[in-house]
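Colleague: Pasting the sequence and the predicted coordinates here, then a few questions.
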Amino acid sequence: MTLIQPQQLEDLYDSKIEAHFVEIRLLREQRNADCSKTRKLPLEVLSTIFGALNCRRTRSYGLEWIAVTHICRVWRNTALGDPTLWVDFTDVPRKWIPEYFARSKAAPLPVRLLHTFSCEPLDELDSVFDHVVEHPERMKQLEIAAGGTFVGRLTKPAPLLESLVTSVQVNFPPNFLGGVAPRLKSVTCCGRLPPEASWLANLTKLECGEVHLEATYMSNLTSLKLDWGWGGLDATGERSQDISMTSLLLALEKMTMLQRLDLYFPNDIDTAAFPRPTPVYLHHLRSLTVHFNQVAIASIFNHLRADAIEQLDASWSQTISSTPAAIEPVCQFFESCYRGNDLQSLVQNFGRLEMHQSPTAEGIPSLTLRGYKPANFASFKSLVPRCTPRLLVARLDSSQSPIFPECNTIEELRISARFSKPILFGLPEIDVSPEPFCPSLRRLYLTNISFVPKARRVPQLKRWISKRKSTSKIELLVLKDCPLSKKDIESLRKVIDVRIL
């Protein structure tokens, strides 16, 4: 009889053990597949969920979403089989870039030519850029924040390109993208755009440093932002051109589809506008943001009209913040164009004045006057007669106390601080006025307000609340992020209903 050697016996047992492990692994996979609560989800839904996780990753190599590929075989195969989950590889570790690119297959790419710590493009991206040059049909977004030499190599049509962003000076060649980019809708460019370019034919959103205002593609815009330092170009696109109020109004007159206008007026703009029989009517304009440093520039509001303004944000330097000639045209424009319900809210936000229908909803009618002094509320209110403030919101910085305008219609007061304020909040004392501050006030909200030292602050608030006349009694006090002990809260509840958020 042949004796089995110890090594052979050990190998025999090891093979049997491994076989059992394989069987256990297969049973676990089968259990996950048959018993998982997500087993009935279509693969398209799983891909959508994975895509949402992918979009939430941080810029510091936040690849936590990839953990889903370790849950089960179905999840892994679904993630690996969806090329759109692997198209953005500019924020992943360098060693992963080739694998990411391979998994992206033929999906459209967001191409980002970015600075690194060495101010040079990543070497690992060179092959990707070479591929995009040969296959620009894969390019969906293009962001350039490094050298612009790569732009000169893009001479073929880019049928899927939707947005272009440059944060460095880039000179676009005449044959850029072969003149063909039918889906390009959005361009953000800190440099110059050519006066005429077929690849800009379908542009609807533009943020630009220097531009020819009479360019053909400007007439299709629905959103235009000309920020600080912008300038005009002549028809050749090589020389700067002085901007005048007249040339700007003529350009706006051709932008019949404009819905959003964000305009920073240059200091050297010629404010002399020729007499116009009718104003420039922007029928679709909904949002208007302007900033100017000269009182005369406010006259542009006398030459503009819109059907239904939803948001107006006007800001100016402090030197002209109290000049009626700078404020009145803004308010008159808003009054003539606003078609919504009466504005219900007044906001003092770190030194600026806002009017809202609701302080929390988005896309609601609002008027913001930054640089305006809230102490002049009475004069401002006379310029916006349709505003009936019911809610006053005061947002303060660490060194600021609110200047509360007297308003008999305020029913709710909300005070918040960017940093916890060691003072109370500067509410007008009942003792110094024969009539209570805001006699219609019913609700008081305090956020991030410090009551230190408590021995003085809490009794002061109690006294302020309790001394108000019965006809102007505050019914509710809401506290959020205001450190108070249970004893302090119970003390306040003796004079008012207190809620803690």
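Modeller: Nice, thanks for sending it over. It should be emphasised that the depicted structure is a prediction, and the values quoted were computed from it without experimental measurement.

Colleague: Please count neighbours and contacts with C-alpha atoms only from this point.
Modeller: Noted.

Colleague: can you give me the strands in the stretch 201-350 of the chain?
Modeller: Using DSSP state E, counting those that start in this stretch, the strands found in the stretch 201-350 of the chain span residues 205-211, 223-226, 231-233, 240-241, 260-264, 280-282, 287-292, 304-306, 311-316, 345-349.

Colleague: If you count contacts, what does the last one end up packed against?
Modeller: So the one you mean is strand 345-349. strand 352-356, strand 391-396 (3 or more CA pairs under 8 Å, 6 or more residues apart in numbering; DSSP states H and E).

Colleague: just checking, residue 165 touches residue 148?
Modeller: No: taking contacts as CA atoms under 8 Å, residue 165 lies outside contact range of residue 148: 11.9 Å.

Colleague: Any chance you could list what contacts stretch 493-501?
Modeller: The contact list for stretch 493-501, computed with CA atoms under 8 Å, 6 or more residues apart in numbering, reads 462, 465-466, 474-481, 489, 492.

Colleague: Serialize the residues you listed to TSV and add fields for neighbour count, secondary structure and distance to residue 142.
Modeller: Shown next, in TSV, are these (neighbours: other CA atoms under 10 Å; DSSP: H, G, I helix; E, B strand; the rest coil; distance: CA to CA, whole Å):
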residue	neighbour count	secondary structure	distance to residue 142
462	16	helix	59
465	20	helix	58
466	16	helix	62
474	22	coil	56
475	14	coil	56
476	17	strand	53
477	20	strand	51
478	16	strand	48
479	18	strand	47
480	14	strand	44
481	14	coil	43
489	17	helix	56
492	20	helix	58
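
Colleague: Now those in JSON lines, please, with extra columns for distance to residue 329.
Modeller: Formatted as JSON lines, these follow (distance: CA to CA, whole Å):
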{"residue": "462", "distance to residue 329": "44"}
{"residue": "465", "distance to residue 329": "40"}
{"residue": "466", "distance to residue 329": "43"}
{"residue": "474", "distance to residue 329": "38"}
{"residue": "475", "distance to residue 329": "40"}
{"residue": "476", "distance to residue 329": "39"}
{"residue": "477", "distance to residue 329": "39"}
{"residue": "478", "distance to residue 329": "39"}
{"residue": "479", "distance to residue 329": "40"}
{"residue": "480", "distance to residue 329": "39"}
{"residue": "481", "distance to residue 329": "41"}
{"residue": "489", "distance to residue 329": "48"}
{"residue": "492", "distance to residue 329": "47"}
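
Colleague: one more structure, for comparison:
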Amino acid sequence: MNPLHSQELVHHYDTKINAHFAEIRILREHRNADCSNTRKLPPEILSMIFGILNDQRPQYRHSKWIELTHVCRTWRNTALNDPSLWIDFVGVRPKWIPEIFARSKAAPLNLRYGHYNDIPHQVSFVFDHVAEHPERIKKLEIHSKGPFLELLNKPVPFLESLSVTTTDVTFPPDFLGGAAPRLTFVKCNGGLPPDASWLANMTSLECGRVHLEAPYLSKLTSLHLCRGWAALDARDGVLERVSIDMFLSVVENMPLLQLLSFVFPRWMEESPSSRSTPVHLPHLRDITADFHDPKTATVFNHLRVDRIERLRTAWAYQPSMDAVTLEPVCSFFERCYHGDDLQYLLQVGPDVEMHRYIGSTTAHTPVLLFADLPPTDLASIVDLVPRCVPRTFVTRLESHRQPVFALAECATIEELRLFPGHRAPSVFPGYTAPPYPCLRRLHLESLSFVPKAKRIPQLKRWIAGRKSATKVELLVLKDCRLSVKDIESLRKVVPVVELLIDP
């Protein structure tokens, strides 16, 4: 055969093959478009869905959008043409910035200044742009000192959130042009000016230093006093040592406060409060307090709220706690909690947590939590809150500890959840009187059943032997790595449900 003729045949067939591939690609595109359940969704709805994904799953930002845009042509066009999906410049690789900036068009941006050790040209041009067009800023984080702070001297009509982590920052007198009408959240590790018009609409504040009589405090609904915080006199800026009375003076100027989180510093003044009447914060619903000294928990003796919904306290570096130490916290909770559904108690290692009980398979709302402390007598602590009725008990015992169940005689606990740290022989020994006489559900997660020859029969005897107590009606297993044979063996004494491991 003529070699030239052979090459022509190869070219002829390759052309036909490529034409068939092109036709197949077109057919696949039509199939995806015509058979997709999302075909009838307008671009606006798709953009809303993509936006929710972007807000709730930060790992999907930027580079992960490539995966989304490869689903189909409609998704790609929608994602690439919606500026609101490309406004986040926090944690972006420099090489991506020009393309993301172009896709953002004129939408307000989320920026982080000082995130890169040396700001390359790909990053700096964005900050040069927004300095001239401050209406492009929606969320701003500043992590280093630099000229950018001085350049922000124009009003920022769309700025909602500002975070400044440098402790020695000095805000210029004309910062933000004195106008930030939508700025509601501010985080500042240093100190804010005692009087600044750009803080006029702030409702949420996280700070390292707070001016005692700053006028913007009166509008706060959320306050977080960071670790190592201090107070400044509003008139001369003198640093004052933190004390219970000084702390009460701070929150007294916040009548609208709904959420309060604070850390009392280790060097705090230990003198008790000299106040004769408590500070009344009628709207306060959520409190988180970290203490270094248990005696400072007496601050709760001087607080009053109309209705507490969540209270969390933690004591750092305390080897043991008792009911006497926790009494101010529990008394405050008992005075100010007016619900009637506090029926959940949780203990995980050294933590004690009480919840509003909703159900074993649904979410629950935290109400009271003592964290980072080993209670010496859990039962007496529970007794400090009489309306608490434990229904679900969650615990994690270290393998070297004795096989003793806390609150084992509690007649209201219906569900027991055991988490990692257990060893089956230690957890399910023989009992003359079965613990938790009203137990109906047993939840085991990541328990070691190796070797299974001894562990499984032991668990079966523990469940089947509860003749003098309520029968266990359900066994839930999660990540216990049991074989089908082991599961079937357990089903001879109790219904079994296997849960998937969280991704």
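Modeller: Everything's here; your move. This is a predicted model, so every value here is computed, not measured.

Colleague: on that earlier part again, please identify the most buried of the strands of the stretch 201-350 of structure 1.
Modeller: strand 345-349 (a mean of 24; mean count of other CA atoms under 10 Å).

Colleague: start and end residues in structure 2 for that one, please.
Modeller: Counting by TM-score structural alignment, strand 345-349 of structure 1 falls onto residues 344-348 of structure 2.

Colleague: Can you say which two of the contacts of stretch 493-501 of structure 1 are spatially most distant?
Modeller: Largest separation among the contacts of stretch 493-501 of structure 1 by CA to CA: 466 and 481, giving 23.2 Å.

Colleague: packing partners for the longest strand along structure 1?
Modeller: As assigned by DSSP state E, the longest strand anywhere in structure 1 is strand 412-421. Judged by 3+ CA pairs under 8 Å, 6+ apart, strand 412-421 of structure 1 is in contact with strand 391-396, strand 443-449.

Colleague: Among those, which comes closest to residue 215 of structure 1?
Modeller: Nearest of these (CA to CA): strand 391-396, 42.7 Å.

Colleague: got the angle between that closest one and strand 345-349?
Modeller: Interaxial angle of strand 391-396 of structure 1 relative to strand 345-349 (axes from the mean of the first three to the mean of the last three CA atoms, to 10 degrees): 0 degrees.

Colleague: How far off centre is the longest strand of structure 1?
Modeller: Going by CA atoms, centre = their mean, to the nearest Å, the spacing between the C-alpha centre of strand 412-421 of structure 1 and its chain's C-alpha centre is 23 Å.

Colleague: ok, and for that strand, which residues are buried?
Modeller: 412-417, 420-421 (16 or more other CA atoms under 10 Å).

Colleague: picking that back up, got the helices and strands packed on strand 345-349 of structure 1 as JSON lines, with mean neighbour count columns?
Modeller: Below are these laid out as JSON lines (neighbours: other CA atoms under 10 Å):
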{"stretch": "strand 352-356", "mean neighbour count": "22"}
{"stretch": "strand 391-396", "mean neighbour count": "22"}
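
Colleague: Tell me which of those lies nearest to residue 436 of structure 1.
Modeller: strand 391-396 (15.7 Å).

Colleague: do you know how far the alignment partner in structure 2 of residue 468 of structure 1 is from residue 488 of structure 2?
Modeller: Aligning on TM-score structural alignment places residue 468 of structure 1 opposite residue 466 in structure 2. Distance, residue 466 of structure 2 to residue 488 of structure 2, by CA to CA, to the nearest Å: 20 Å.

Colleague: which of the two has more neighbours?
Modeller: Neighbour tally, residue 466 of structure 2 and residue 488, criterion other CA atoms under 10 Å: the higher count belongs to residue 466, 19 against 14.

Colleague: so that one, which of the three states?
Modeller: Of the three states, residue 466 of structure 2 takes coil under DSSP: H, G, I helix; E, B strand; the rest coil.

Colleague: What is the neighbour count of the nearest residue to it once chain neighbours are set aside?
Modeller: Closest residue in space to residue 466 of structure 2, ignoring its immediate chain neighbours: residue 434 at 6.0 Å, by CA to CA, 6 or more residues apart in numbering. Residues lying near residue 434 of structure 2 (other CA under 10 Å) number 19.

Colleague: What is the burial count for residue 256 of structure 1?
Modeller: Neighbours of residue 256 of structure 1 (other CA under 10 Å): 19.

Colleague: And for residue 496 of structure 2?
Modeller: Counted with other CA under 10 Å, residues neighbouring residue 496 of structure 2 total 18.

Colleague: The one 3 residues further on now?
Modeller: Neighbourhood size, residue 499 of structure 2 [other CA under 10 Å]: 12.

Colleague: roughly how far apart are it and residue 479 of structure 2?
Modeller: 8 Å.

Colleague: same thing with residue 471 of structure 2?
Modeller: 24 Å.

Colleague: buried residues in the top helix by length along structure 2?
Modeller: If you go by DSSP state H, structure 2 has its longest helix at helix 3-35. Buried positions in helix 3-35 of structure 2, judged by neighbour count with 16+ other CA under 10 Å: 32-33.

Colleague: C-terminal to it, what's the next element?
Modeller: Sequence-wise, the next helix or strand downstream of helix 3-35 of structure 2 (DSSP states H and E) is helix 43-56.

Colleague: how much distance is there from that following helix to the middle of the chain?
Modeller: That offset, for helix 43-56 of structure 2, works out to 21 Å (CA atoms, centre = their mean).

Colleague: can you tell me the mean distance of that helix from structure 1 after alignment?
Modeller: Once fitted to structure 1, helix 43-56 of structure 2 is off its aligned match by 3.2 Å on average (mean CA distance after the TM-score superposition for structure 1).

Colleague: Which positions in the helix or strand just after that helix come out as buried?
Modeller: Next helix or strand after helix 43-56 of structure 2 toward the C-terminus (DSSP H and E): helix 65-69. Across helix 65-69 of structure 2, burial judged by 16+ other CA under 10 Å covers 65, 69.
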